[in-house]
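A.B. asks: coords please:
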Amino acid sequence: MARKPPARAAAKTAACRTPLLEWIMAGLGLVLLLGAIGVILADALAADGEPPTLSVERLGATRTPAGWVVEFRARNASQRPAAEVQVTGVLSAGGAEVERRSATLDYLPGGGDRRGGLLFRNDPAAGELELSAEGYRAP
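C.D. replies: Coordinates of the predicted model:
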């Protein structure tokens, strides 16, 4: 004669089953975790060995009570980031340097850009203004 499990044991077994929604959420969490690891690995492997490729472009000049503000955009064309990027602006007239100003950008990500401004006492339109990235530090 076969024994039947007590009713209490059957109820306990049914209550211990993991709900389907819980399995779905666990699977979704695993997919997100593996995706994040994949993105980090792909970014690390794609970083090229060349140094940051920095350029600076002038956006415009605005008159202020203290002088002129020349706004610029610094770009990094490589995938390697740069820290403490030194941007210099040299205002010259007739071949002679009139003013030299510089600004430091804390961080310039790979493939990214940052904006800033240089403060001049003289009108930048009255001479030639050359903007350049002078140096950086590896982060």
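A.B. asks: only C-alpha atoms for contact and neighbour calcs from this point on.
C.D. replies: OK.
A.B. asks: Tell me the helix or strand right after the longest helix along the chain.
C.D. replies: Longest helix in the chain by number of residues (criterion: DSSP state H): helix 20-46. Using DSSP states H and E, the helix or strand that follows helix 20-46 in sequence is strand 54-64.
A.B. asks: Other residues contacting the next helix or strand after that following strand?
C.D. replies: Using DSSP H and E, the helix or strand that directly follows strand 54-64 along the chain is strand 67-76. Strand 67-76 has contacts (CA atoms under 8 Å, 6 or more residues apart in numbering) with 52-63, 108-124, 133.
A.B. asks: again, only using 6 Å
C.D. replies: 53-62, 110-121 (CA atoms under 6 Å, 6 or more residues apart in numbering).
A.B. asks: try stretch 89-105
C.D. replies: The contact list for stretch 89-105 (CA under 6 Å, 6+ apart) reads 84-88, 127-131.
A.B. asks: Another sequence for comparison is provided below:
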Amino acid sequence: MKAKRSSSSQSTSLVEWALGAAGAIMVLAAIIYLVYFGTVASSAPPSLHVAVRDISPLGDSFLVSIEVTNKSAQTAAQVQVVGILRIGSGQENSEANFDYVPAFSIRRGGLLFRNDPATGTLQISPQSYSLP
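C.D. replies: All right, here's what the predicted structure looks like:
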């Protein structure tokens, strides 16, 4: 004679339904995220910003530590950052190149000047990049 199974072991419990729904929501959210960043967000150009972190003496020069931030979903390659130090009627130029600045990332580097940047006007900006 066969034993009769209880009806509770054959039906789907509320916990299983809740976990199934949570899993379906996570899969749907992942698909929406991938579609958005694959189409909309990656079509915007890189948004590069340069900030001075520190200025310190380095031998007979001055090191200006910089930070390049990419605030977009597009990666930038061969990023060129130029610094111009104006002292009186003269100016001194320095440049740094960053091979790769990924989306939503920060890269650090430095610019070297012979004169103290504190004695003049320092202007630093990204000048160019290429798309990888």
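A.B. asks: Closest to the centroid, which residue in structure 1?
C.D. replies: Nearest residue to the geometric centre of structure 1 (CA atoms, centre = their mean): Pro109, 4.3 Å.
A.B. asks: and the longest helix of structure 1, how far from structure 2 on average?
C.D. replies: Helix 20-46 of structure 1, aligned to structure 2 and superposed, deviates on average by 1.7 Å (mean CA distance after the TM-score superposition for structure 1).
A.B. asks: Buried residues in that helix, which are they?
C.D. replies: Counting neighbours by 16 or more other CA atoms under 10 Å, one finds that helix 20-46 of structure 1 has no buried residues.
A.B. asks: any idea how far that helix is from the chain center?
C.D. replies: Centre-to-centre, helix 20-46 of structure 1 and its host chain are 22 Å apart (CA atoms, centre = their mean, to the nearest Å).
A.B. asks: likewise stretch 53-67 of structure 1?
C.D. replies: Centroid separation between stretch 53-67 of structure 1 and its chain, computed with CA atoms, centre = their mean, is 22 Å.
A.B. asks: so what secondary structure elements neighbour the longest helix of structure 1?
C.D. replies: For helix 20-46 of structure 1, the contact count by 3 or more CA pairs under 6 Å, 6 or more residues apart in numbering; DSSP states H and E identifies no helix or strand as a packing neighbour.
A.B. asks: Nearest spatial neighbour of the corresponding residue of structure 1 for Val50 of structure 2, chain-adjacent residues omitted?
C.D. replies: For Val50 of structure 2, the aligned position in structure 1 is occupied by Val56, per TM-score structural alignment. Nearest residue to Val56 of structure 1, sequence neighbours excluded (CA to CA, 6 or more residues apart in numbering): Ala74, at 4.4 Å.
A.B. asks: After alignment, which residue of structure 2 pairs with that neighbour?
C.D. replies: Under TM-score structural alignment, Ala74 of structure 1 pairs with Val68 in structure 2.
A.B. asks: rewinding a little: ok, the nearest residue to the residue nearest to the centre of structure 1 once chain neighbours are set aside - how many residues close by?
C.D. replies: Nearest residue to Pro109 of structure 1 in three dimensions, chain neighbours excluded: Pro81, at 4.4 Å (CA to CA, 6+ apart). Number of residues near Pro81 of structure 1 (other CA atoms under 10 Å) recorded here: 21.
A.B. asks: separation between Pro81 of structure 1 and Ala125 of structure 1?
C.D. replies: Distance from Pro81 of structure 1 to Ala125 of structure 1, counting by CA to CA, to the nearest Å: 33 Å.
A.B. asks: give the contact list for the counterpart of Val81 of structure 2 in structure 1.
C.D. replies: Aligning on TM-score structural alignment places Val81 of structure 2 opposite Val87 in structure 1. Each residue near Val87 of structure 1 by CA under 6 Å, 6+ apart is listed here: 102-103, 132-134.
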